Every structure is written in structure tokens, then in C-alpha cells.
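Asker: Dropping the sequence and predicted coords here.
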Amino acid sequence: MSAELDLQAYLRRVGLVAAPTADLAGLRALHLAHATSIPFENLDIQMGLPIRIDLASIQAKLVQRRRGGYCFEQNTLFLAVLKALGFDVFSGEARVRLGTTDLLPRTHMLLIVQLEGRPWLCDVGFGGRGLLHPVPMDGEAHRQFLDTMRVVEEGRLRVLQSLNQGAWEDLYAFEPEPHTSVDYEMANHYTSTYPESRFIKTLTAQLPSPEVRRILRNRSYAEIRGDQVEGRELAREEVVPMLRDVFGLEVPEGATFRGLND
């Protein structure tokens, strides 16, 4: 992260007129603003373009070009912002679960902030039922608008869970210890190029708000309000207008996506 952060440009991107203070109220406001302003998306992977996770490239894409990104892009940017504002923060890696019992590789980046004498999980780059606010790693259930989240212990691991249809669902598991940028370079390369990666196989764009989570996966569009899900299958010609109008993404003319080659 040797590039200089343009904090004012970032704040404009997420709709904040001033930098939040380095306290819990500021962290919550910043986390919510980022999560609801910068979509989770993998358009570049789907178009066969490389994903660069140095800060300069991320700012050019997510801030200046007003695109979105996935965890390595989103949380690298958020990490730089938190450090610039004076938060005590480090980054970690997780194994995604999402209901599976298979042991998957560490392909997710997360952040942990030390605040008010305890650790808080921050993550603006998970998608799905990801966090809107930071959540304390205390094992307790915490309501976040329409969702309920918690971080529980599992031996040396911590597990982020979401309450889904009355049952706790594992989202991902991680050891609460720092990782470095070289770990993310390797994981990013695997995630964005491995033929069996879900990001190679599936086009996605996702944007949450306190009232609704909007999710596109290939041609399946859904609006999720807590346990209520409404959705439909799009015609192929509806996908690009959906990306532009609903998710606010700039899509090049004539763009083709791997996940729609069926």
C-alpha cells in the first residue's frame, strides 16, 4: 500500500462530507457508508481482465471510475482508510463456508479493529449476507437492520455466522491474527484465475442497504429483505441494463461475461 490514499475522493465516493472520528460511532458510519455505496462485483474477472490489488489500482477502479470489486479490493481500500483515520486495525484471511463442511482454501480478506478494549470484525467485501456494521467478536447475537450476525469461537478459529430462517449459518472461519499483502496476492490470483473458482463461473453484482440486499448472479436477480426473498430470471439482454441502472456500474459497450456463456 505504498501509494498515497486520496481520502477526500474516497469520502465523496461513499457519500460522506467529512472524515469520521476514530471511535465506534465513526467506524459504524464509515463501514455502513462503504458497504452501501461501493458494489461487490466481479465484472473484470468475467471479462478476462486481471485483478490488481495495489492501492493505486484499487483507487483508480473503485473510487475514480466508480466501479466495485471483491474482498481483496474492497478491504484493501477500507484498510488504508481506517489506518489514515487513526484506527488500530490489521487484516486477516478466512476460509469461506456458506453451509459447506468441505475445507476450502483461504480466499477471503477481512479486517479486525481494536476498539473500546475489544476486537471488532469489519468486512466491506464479502457480499451475500455480509456485514453492514462492524460486529464485536464476543459470541453474542447482534442485530444489523434486517439481519442478525455473530462471531463465535471454534477452538483457535472465529466463525462469522448469520441467522437465516431461524438457524445460524456459517459464513466464514478465520484465525484472529495478522496476514500480509503477499498472502492476498496469492489468494487473489487463485480466486480470479482458477477455472473452478466461483468468480470465474459466476457473474455477480451485489449492493446491500438497510432495507434490501440486491444480488445478481449470472441471470438470477434477487432482492432479499431479512428472510424474505423475491427474485426472477433475467433475459440475457436485461443483464447489462441491470448492472448499469440498479448497481450503478459502468459496463463497456459490447462486454461479454464468462458466466453467461451458456
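Answerer: Everything's here; your move. Numbers count the residues shown, from 1 in each chain.
Asker: going forward, measure contacts and count neighbours with C-alpha atoms only.
Answerer: Will do.
Asker: and Glu153, how many neighbours?
Answerer: Close neighbours of Glu153, defined as other C-alpha atoms under 10 Å, add up to 15.
Asker: no wait, Leu7
Answerer: By other C-alpha under 10 Å, 15 other residues sit near Leu7.
Asker: what does Ala187 give?
Answerer: 18.
Asker: Skipping its backbone neighbours, what lies nearest it in space?
Answerer: Excluding the flanking residues, the one nearest Ala187 by C-alpha to C-alpha, 6 or more residues apart in numbering is Thr107, at 5.3 Å.
Asker: what do you get for Leu7?
Answerer: With C-alpha to C-alpha, 6+ apart as the criterion, Leu7 has its nearest non-adjacent residue at 6.9 Å, and that residue is Val81.
Asker: Check it against this one:
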Amino acid sequence: MAIETACTLRMGREQYAGKARLEAEHIDFSGGMKFRFRFSEIRNPARANGNLTFNFHGHFVQLDLGGREEKWLESILHPKTLSEKLGVRPGHFVRLINVEDSVLTAQLAERKARIVGKDKSVACDVIVFAVERPAELRQLATLIDDLRPDGMIWVLLPKSSKTVTHANVAAAARQAGLSETQSISYSEAHSAHKIMIAPGKRRAVRSGNGKATPETGSHVATAGAGSGIRRASRKST
């Protein structure tokens, strides 16, 4: 989840008071001027005199974060992997739909997550679902049946698409009785939008879908991505 705090930014002779927001792959600053500092473009990050400091395209930047600089520095030096950003934990059951991503599948193996193939009897902890057209979002209503009550669906959208948008995802989630809770950058080409079953509806799903779970079931494919993988490939960031 993003972290936001009041901040003073100094860059050269300029100084701005505003807010800084720590995201998974960058820091956004707004206040007088707006800046985005991508981790991949930050050089020599450090703590100095209670500030977070770094070089950014030839400019020396200081952020006074009110004592939070250590956590922010750690995020820059050791950014989360893609599987960590998607909330995948060891032992999780994961289904990939329309996704072709060798980086993600390798990270899932490293985290000892299990990739579910076509077996519909397994309740998934995480479903990663890439779409290119609004009509495909109708599948959200049926994907609920494949999800654990506390599981999550990540809907991947092409960032450049004007055909299917974040607003389409939010509307489809509401129509399916789901809650959209978070958006992240999945890759240079795709954004990811997190969908979950609303807490008040989880009890009904728990008693109603009758699927095997990691604790109770063993119906799982531990190799291959299985479920119609075709479209969303990931470029390195």
C-alpha cells in the first residue's frame, strides 16, 4: 500500500513544502511543483542529517520526511518483487488467465506458490486476469467461484488502452459485488487493479463455493500456467 506524508523537498536552490507519496516503484511529490522519482532512475540514495537524499538526473534531492527516511530508503534499495507486490505468499494457489510472464512464474516458483491449471475444484488465493476489452470483465462474476473468501483478483489492463479503462474495472467490480481496493504498476505496459470480495460477503462465499483449499484440498497443477495464457506479457521495468 502507498504511504503518504508531509514533506519538504529541496533540489538545488529550490525548496517546496508539500506531500510525498511512496509507491511500489516510485516517489511522487506534490506541492508547488510536482515530481515523480522512479526508483530505477534514482542514484546514490542515502540518509543524511535526518533527510532522504539521492541524485536524480543530475540534481541533488533532499526529502525531509519527518523521521521516516529509513523505511523509504529501504524501499528504494530493496524494492518488492512483482510477486510480493501482488501479495503472493508461500503456499498460495495462483491462477493466471491470459497472462504470459516468465518473470512472474519464476518468482511464484521461488516463493513456493502453486500455479493452478484448469482444475476448477481448487479455491485460489490469487487470480491474475489480463483483459483487453470491457466485455471480458463480465468474467469477474464467475471468477468469484474460483476464489477463497479472503483471496484477490488482479485485473491487468494495458496502460495505453482507451478501449478498457480503470473506470470499466471499477464498474464491473461493483456489478459483481466485489470491491476494488488498490492499483499498482504491473509493468511498463500494464497496470494492475486489485479486486476482493467485500468483508461482509465472505461468510456466504466461504459456505457456498464448496471448493478445496490449500489446507483441505490437493487438486492442483504445480507446473504450467494452464488457463488460456495468451496476451499480457511483461517487459522488465
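Answerer: Cool, the structure landed. Source: prediction; values computed, not measured.
Asker: Would you pull the TM-score for this pair?
Answerer: The TM-score (TM-score structural alignment, normalised by the length of the second structure) is 0.25; 111 aligned residues with a C-alpha RMSD of 6.5 Å.
Asker: other SSEs contacting the strand or helix carrying Leu63 of the second structure?
Answerer: Using DSSP states H and E, Leu63 of the second structure falls within strand 59-64. Judged by 3 or more C-alpha pairs under 8 Å, 6 or more residues apart in numbering; DSSP states H and E, strand 59-64 of the second structure is in contact with strand 3-11, strand 51-56.
Asker: What residues of that strand count as buried?
Answerer: By 16 or more other C-alpha atoms under 10 Å, the buried positions in strand 59-64 of the second structure come out as 61-64.
Asker: before we move on, back to that, part of a helix, is the residue nearest to Leu7 of the first structure?
Answerer: Yes. Counting by DSSP: H, G, I helix; E, B strand; the rest coil, Val81 of the first structure is found in a helix.
Asker: Give me the neighbour count for it.
Answerer: That count, for Val81 of the first structure with other C-alpha under 10 Å as the rule, works out to 19.
Asker: picking that back up, return the closest of the buried residues of strand 59-64 of the second structure with respect to Ser183 of the second structure.
Answerer: Leu63 (24.9 Å; C-alpha to C-alpha).
Asker: So the closest one sits against Leu52, correct?
Answerer: Yes. Assessed by C-alpha atoms under 8 Å, Leu63 of the second structure is found in contact with Leu52 at 5.1 Å.
Asker: list residues touching both of these two?
Answerer: Counting by C-alpha atoms under 8 Å, 6 or more residues apart in numbering, no residue touches both Leu63 of the second structure and Leu52.
Asker: For the second structure, which segments count as helices?
Answerer: 69-77, 82-85, 102-110, 140-143, 166-175, 202-208 (DSSP state H).
Asker: Those: which one's closest to Asp28 of the second structure?
Answerer: Nearest of those to Asp28 of the second structure, taken as C-alpha to C-alpha: helix 69-77 at 12.2 Å.
Asker: Report the angle between the closest one and strand 59-64.
Answerer: Interaxial angle of helix 69-77 of the second structure relative to strand 59-64 (axes from the mean of the first three to the mean of the last three C-alpha atoms, to 10 degrees): 140 degrees.
Asker: buried stuff in helix 69-77 of the second structure?
Answerer: Buried residues in helix 69-77 of the second structure (16+ other C-alpha under 10 Å): 69, 72-73, 75-76.
Asker: Would you confirm that Leu121 of the first structure belongs to a helix?
Answerer: No. Per three-state DSSP, Leu121 of the first structure lies outside any helix segment and is strand.
Asker: And it, how far from Ala9 of the first structure?
Answerer: Noted for Leu121 of the first structure: a distance of 25 Å to Ala9 of the first structure, by C-alpha to C-alpha, to the nearest Å.
Asker: Between the two, which is the more surrounded one?
Answerer: Neighbours per residue, other C-alpha under 10 Å: of Leu121 of the first structure and Ala9, the larger number sits with Leu121, 22 against 13.
Asker: if I look at that one, how far off is Leu11 of the first structure?
Answerer: 21 Å.
Asker: How many neighbouring residues does Phe56 of the second structure have?
Answerer: Residues near Phe56 of the second structure, counting by other C-alpha under 10 Å, number 17.
Asker: Check whether it really touches Phe37, as I assumed.
Answerer: Yes. Contact criterion C-alpha under 8 Å: Phe56 of the second structure and Phe37 qualify, at 7.4 Å.
Asker: residues touching Ile45 of the first structure, list them.
Answerer: 51, 192-193, 199-200.
Asker: could you dump those residues to JSON lines with secondary structure?
Answerer: What follows is the contacts of Ile45 of the first structure, written out as JSON lines (three-state DSSP):
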{"residue": "Ile51", "secondary structure": "coil"}
{"residue": "Ser192", "secondary structure": "helix"}
{"residue": "Thr193", "secondary structure": "helix"}
{"residue": "Phe199", "secondary structure": "helix"}
{"residue": "Ile200", "secondary structure": "helix"}
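Asker: which one of those residues is nearest Leu163 of the first structure?
Answerer: Proximity of these to Leu163 of the first structure was ranked by C-alpha to C-alpha; the top entry is Phe199 with 24.8 Å.
Asker: Relative to Asp170 of the first structure, how far out is Arg214 of the first structure?
Answerer: Relative to Asp170 of the first structure, Arg214 of the first structure is positioned 21 Å away (C-alpha to C-alpha).
Asker: pretty sure His108 of the first structure belongs to a helix, no?
Answerer: No. Applying three-state DSSP, one finds His108 of the first structure to be strand, outside a helix.
Asker: Need the three-state assignment for the nearest residue to it once chain neighbours are set aside.
Answerer: The shortest distance from His108 of the first structure to any non-neighbouring residue, by C-alpha to C-alpha, 6+ apart, is to Ala94 (5.0 Å). Following three-state DSSP, the label given to Ala94 of the first structure is strand.
Asker: Quick check: Ala94 of the first structure touching Leu171?
Answerer: No. Taking contacts as C-alpha under 8 Å, Ala94 of the first structure lies outside contact range of Leu171: 9.7 Å.
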